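this one's structure only:
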């Protein structure tokens, strides 16, 4: 059973079963459920970080979870700077971690 999920029989709302989906994250297949955000799929798989800061390479994942910050940005299907907490995962998505260097200062 995935973290954060519990048996449908114990859910008072009893939602319909969700369809399974798979996304590729940095070349590895990660399974999730239809309706989850990319961040949700990653967190459900046990991955807490998928980006590194530009300044010192510190790991980052979900911070705010509502699209205000930019800690969870990834590249999705060739589109950069996608907030993983805002983008619903679609079966077959190609997700790549972003590690952008700091811009060089020229004088």
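Structure received. Since we're looking at a predicted model, the values are computed, not measured. Numbers count the residues shown, from 1 in each chain.

CA atoms for contacts and neighbours, from now on please.
Fine.

Quick check: the most centrally placed residue in the chain vs residue 86, distance?
Nearest residue to the geometric centre of the chain (C-alpha atoms, centre = their mean): residue 39, 2.6 Å. Per C-alpha to C-alpha, to the nearest Å, residue 39 is found 8 Å from residue 86.

In addition, the following structure is provided for comparison:
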């Protein structure tokens, strides 16, 4: 089942034959096995993963190599995970990082 809220179609990219199902904000997303969470979610409907702690602005991946911390998400209940460094796996549950103040 492909996420209907995504503007990106993995089937158009020559993606890997194996896929995994990842849950993002309660919605099932079928993505190629081995990509990072950031790569899997970049085409999601509103392009943001978290909010800045300072002003609550929407944030999305920027550097994609673990330097900027703009892609923080909650993975399986663990907060402050960098989506650009975490490979997806079957059944992974990803949520937007919530601003705590």
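Here it is on my side, so go on. What you see is a predicted model; the values in this text were computed from it and never measured.

hmm, back to that, I'd guessed the residue nearest to the centre of the first structure sits against residue 85; true?
Yes: in this structure, residue 39 of the first structure is within contact of residue 85 by C-alpha atoms under 8 Å, at 5.0 Å.

Now do the strands in the first structure.
With strands called from DSSP state E, the first structure shows them at 20-25, 28-33, 51-52, 59-60, 73-76, 79-83, 94-97.

now the first one and strand 28-33, what's the angle there?
Put plainly, it is strand 20-25 of the first structure. Angle, strand 20-25 of the first structure to strand 28-33, by axes from the mean of the first three to the mean of the last three C-alpha atoms, to 10 degrees: 150 degrees.

what range in the second structure does strand 20-25 of the first structure sit on?
Mapping strand 20-25 of the first structure onto the second structure (TM-score structural alignment) gives residues 19-24.

Quick check: that stretch compared with the first structure, mean distance?
After superposition onto the first structure, stretch 19-24 of the second structure sits on average 1.0 Å from its aligned residues (mean C-alpha distance after the TM-score superposition for the first structure).

what's the burial count for the closest residue to residue 25 of the first structure other than its chain neighbours?
Nearest in space to residue 25 of the first structure, with sequence neighbours left out and distances taken as C-alpha to C-alpha, 6 or more residues apart in numbering, is residue 95 at 4.7 Å. A count of nearby residues for residue 95 of the first structure, using other C-alpha atoms under 10 Å, gives 24.

got it, and residue 47 of the first structure?
Using other C-alpha under 10 Å, residue 47 of the first structure has 12 neighbouring residues.

Quickly note the distance from it to residue 17 of the first structure.
In terms of C-alpha to C-alpha, residue 47 of the first structure sits 24 Å off from residue 17 of the first structure.
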